[in-house]
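[1] sequence unavailable; structure follows:
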């Protein structure tokens, strides 16, 4: 088990809240993909530098984005936050990184930062 991988206890808490397998091909192991997502989020490394043990980076990235669009992440966070008093402390302080403008650097108002984040989130990096 790698440093950023889910423990058995963490996996047991998250697994029941994941979406069920739909029609189509069998999807890659959810635990492996989640470990890959958490690796990128915790280390701040680019998706292209994802270690091979987590599977294809496109699979990991696509699962992260699609589950975000479908509200899966929000649902998981909401459930975990209600089940554990310390969950909000973990989510709020351990994995959130602030942009340097958030610290009040020159020209860094919150509105500009939020607008920049919204513009990046709306950008498409692949051809439709």
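    Nice, I can see it. Keep in mind that this is a model prediction, so the values were computed, not measured.

[2] C-alpha from now on. contacts and neighbour counts both.
    Will do.

[3] burial of residue 44, as a residue count?
    Neighbour count for residue 44, taken as other C-alpha atoms under 10 Å: 11.

[4] specify the local secondary structure of whatever residue is furthest in space from the centre of the chain.
    If you look at how far each residue of the chain sits from its centre, by C-alpha atoms, centre = their mean, the farthest one is residue 106, at 29.4 Å. Of the three states, residue 106 takes coil according to DSSP: H, G, I helix; E, B strand; the rest coil.

[5] for residue 113, see how far away it is.
    Using C-alpha to C-alpha, to the nearest Å, we find residue 106 at a distance of 12 Å from residue 113.

[6] want to compare, so here's the second one:
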């Protein structure tokens, strides 16, 4: 079995949220604890969904359940409950790497790559020899 699975105490907190979200087709729920462990494994490792170990079940099933819970607003409810019960200290903060942007000056030299490519094309497209008409005009 995978390491760092959620404890019984942690599961008792999450279970009420998982059972509140009902399957739209009326099917019997899957092992939500194992699915939650798989979701936390993905979040902890940053691995792609397809690399989820088989012990958590099929990756597509775990992802599908994660997506259902996301669309149902489950994660917001869990975060609100954690904030209200004081389980998470104020000093704990998360940084989402998807919102960190580089400064526009970090893109390279002034004018960027496009201007440098155009300059190279201008130099490369210069005539390599002078035409007969050009020789008559020039002394």
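    Yep, it's here. What you see is a predicted model; the values in this text were computed from it and never measured.

[7] coming back round to it: residue contacts, the residue farthest from the centre of the first structure?
    Listed by C-alpha atoms under 8 Å, 6 or more residues apart in numbering, the contact set of residue 106 of the first structure is empty.

[8] got it, and residue 76 of the second structure?
    Contacts of residue 76 of the second structure (C-alpha under 8 Å, 6+ apart): none.

[9] which residue in the first structure lines up with it?
    When the first structure is aligned by TM-score structural alignment, residue 76 of the second structure is paired with residue 74.

[10] what does residue 97 of the second structure give?
    Match for residue 97 of the second structure (TM-score structural alignment): residue 98.

[11] surely residue 67 of the first structure is in contact with residue 73?
    Yes: judged on C-alpha atoms under 8 Å, residue 67 of the first structure makes contact with residue 73 at a distance of 6.3 Å.

[12] show me where the first structure has helices.
    8-14, 30-43, 57-69, 72-83, 87-93, 110-122 (DSSP state H).

[13] how close does the most centrally placed residue in the second structure get to residue 23 of the second structure?
    Geometric centre of the second structure, nearest residue: residue 98, 6.7 Å, by C-alpha atoms, centre = their mean. According to C-alpha to C-alpha, residue 98 of the second structure and residue 23 of the second structure sit 30 Å apart.

[14] and what of residue 6 of the second structure?
    Residue 6 of the second structure is 23 Å from residue 23 of the second structure, by C-alpha to C-alpha.

[15] number of residues surrounding residue 60 of the first structure?
    23.

[16] residue in the second structure paired with it?
    Applying TM-score structural alignment, one finds that residue 60 of the first structure aligns to residue 62 in the second structure.

[17] for its match, which non-adjacent residue is spatially closest?
    Once flanking residues are discounted, residue 62 of the second structure sits nearest to residue 35: 5.6 Å by C-alpha to C-alpha, 6 or more residues apart in numbering.
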